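> Just the structure for this:
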Amino acid sequence: MDAAAKIMIADPRLPQFRLQVPDTWIDGNNHMNACFYLAAVKDAAIAVHESWDYADAFRARTGETNFVLESQVVHLRELMLGDHLLVSARIAEMDDRRMRLVFEIFNETEAYLAALAQFIVVHIRFGPPPKTAAMPEDLRRSLEGVHAMHRQVAEPEGWRQLKTLDLARSMRGARA
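Model (predicted):
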């Protein structure tokens, strides 16, 4: 499919990133191995954190960051060697300490949603020892604005298969 003929597959209000499935991600079944779906969203996750001023510069300035508590992948359709992927990112839920980030992984070549990947992250203040903490007010307000815009985007296929924030459970793990 040439660039002029491509149909819109991801909502343009969400940040979008492109990559291609490399041969090192292909398994014996001749499709993308399940373990690489999280790798496929790594650069997108780093880029959105940078765009939110919640990455390396934030960590250096504040001594704070976020850690992943849980990850989940919902596989909808397979991906193959050389497929061009489009990854979109959104804040699905948040409170003053946690965010649920959802990444849609599209096969841009064939124009379908292949998978959803999500991370539940918690805000951390480095110690010793590192501890969960409320996000700084300016960061939280900024992220709430991003979250409000992302809530306007329709939920994709497979959305209901994703876990939502279980605040009590995720905090038990974060305080350990």
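
> only C-alpha atoms for contact and neighbour calcs from this point on.
Will do.

> report the longest strand in this structure, please.
Longest strand in the chain by number of residues (criterion: DSSP state E): strand 112-125.

> ok, the closest residue to residue 109 other than its chain neighbours - contacts?
Once flanking residues are discounted, residue 109 sits nearest to residue 84: 5.5 Å by CA to CA, 6 or more residues apart in numbering. Each residue near residue 84 by CA atoms under 8 Å, 6 or more residues apart in numbering is listed here: 18-21, 107-109.

> Which of the residues you listed fall in strands?
18-20, 107.

> will you turn these into a markdown table that also has distance to residue 51 and neighbour count?
Compiled in a markdown table, the ones in strands among the contacts of residue 84 are given as follows (distance: CA to CA, whole Å; neighbours: other CA atoms under 10 Å):
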| residue | distance to residue 51 | neighbour count |
| --- | --- | --- |
| 18 | 16 | 16 |
| 19 | 19 | 16 |
| 20 | 22 | 16 |
| 107 | 24 | 23 |
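
> how about this one, so we can line them up?
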Amino acid sequence: MSLPLFCETVRPEWIDYNGHMSEAFYVLVFGYATDALMERTGMDAAYRKSTGCSLYTVESHIRYLRDVPEGARLAVLTRVLGAAGKRARFTHEMYVVTGPRAEPGADGDPVATTELLALHVDQEAGRATPFPDSVRECLAALTEPPPWWAGRSVAPVA
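Sure thing, here's the model as predicted:
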């Protein structure tokens, strides 16, 4: 079982004073990809409304690898690395795609990646709570090995 790609086009207002996509919009696109993951795993708007629970990102590590120009077509590949109790770990890889089909990797290496740790939160109680079995099982079915870059930290300044 695999996740569908999240696709987006870089908008003019996302371009910074250096002439490429501003770092805040990489985070925005990755956030939309997380929303797509939530939809796919049963944590959609109806779930959030009926349970009062949602997924909160509590840690992330972004790698900005290449500049992205205005109008670029982006495809984001999501990988679930694991889920247990109230935590989920997953990655997103952002690619610029040029062909008629959005196939990450067909046009080269990713332009950015992120690794995230998220908690399943009961918003009314204000604390993390275990995933219901249906969501946990869906996440487990999507789990795959981490890419080589996952688990790295920011390099120290020498």
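
> Send over the TM-score of the superposed chains.
Scored against TM-score structural alignment, normalised by the length of the second structure, the superposed chains reach a TM-score of 0.80; 146 aligned residues with a CA RMSD of 2.2 Å.

> rewinding a little: what's the longest strand of the first structure aligned against in the second structure?
Across the second structure, the stretch matching strand 112-125 of the first structure (TM-score structural alignment) is residues 109-122.

> And the residue nearest to residue 109 of the first structure, what's its match in the second structure?
So residue 84 of the first structure corresponds to residue 73, using TM-score structural alignment.

> cool, residue 26 of the first structure as well?
By TM-score structural alignment, residue 26 of the first structure lines up with residue 15.

> nearest residue to its match other than its sequence neighbours?
Residue 15 of the second structure sits nearest to residue 21 (CA to CA, 6+ apart), 4.4 Å away.

> related to what we said a few turns ago, okay, now the match of residue 26 of the first structure: neighbour count?
Neighbour count of residue 15 of the second structure, defined by other CA atoms under 10 Å: 18.

> Residue 81 of the second structure and residue 115 of the second structure, how far apart?
From residue 81 of the second structure across to residue 115 of the second structure, the span is 9 Å (CA to CA, to the nearest Å).

> what do these two both touch?
89-91.

> Report the buried members of those.
The neighbour count (16 or more other CA atoms under 10 Å) marks 89-91 as buried among those.

> Strands - which of the residues you listed land there?
Per DSSP E, those map to strands at 89-91.

> which of these lies closest to residue 63 of the second structure?
Nearest to residue 63 of the second structure out of those is residue 91 (CA to CA; 11.3 Å).

> residue ranges of the strands in the first structure, please?
Under DSSP E, the first structure gives strands at 16-20, 64-75, 84-94, 98-107, 112-125, 131-132.

> The third one: average distance to aligned residues in the second structure?
After superposition onto the second structure, strand 84-94 of the first structure sits on average 1.3 Å from its aligned residues (mean CA distance after the TM-score superposition for the first structure).

> what do you get for the longest one?
Its aligned residues in the second structure lie a mean 1.4 Å from strand 112-125 of the first structure after superposition (mean CA distance after the TM-score superposition for the first structure).

> Can you check what angle separates that strand from strand 98-107?
160 degrees (axes from the mean of the first three to the mean of the last three CA atoms, to 10 degrees).

> Scan the first structure for its longest helix.
Across the first structure, the longest stretch assigned as helix under DSSP state H is helix 137-151.

> what comes into contact with stretch 50-66 of the second structure?
With CA under 8 Å, 6+ apart, stretch 50-66 of the second structure has contacts from 23, 38, 43, 47-48, 110-124, 153.

> buried stuff in it?
For stretch 50-66 of the second structure, the neighbour count (16+ other CA under 10 Å) marks 53-57, 61-63 as buried.

> Could you pick out the longest helix of the second structure?
Under DSSP H, the second structure gives helix 23-40 as its longest helix.

> Just list what it packs against, helices and strands only.
strand 6-9, strand 73-84, strand 87-97 (3 or more CA pairs under 8 Å, 6 or more residues apart in numbering; DSSP states H and E).
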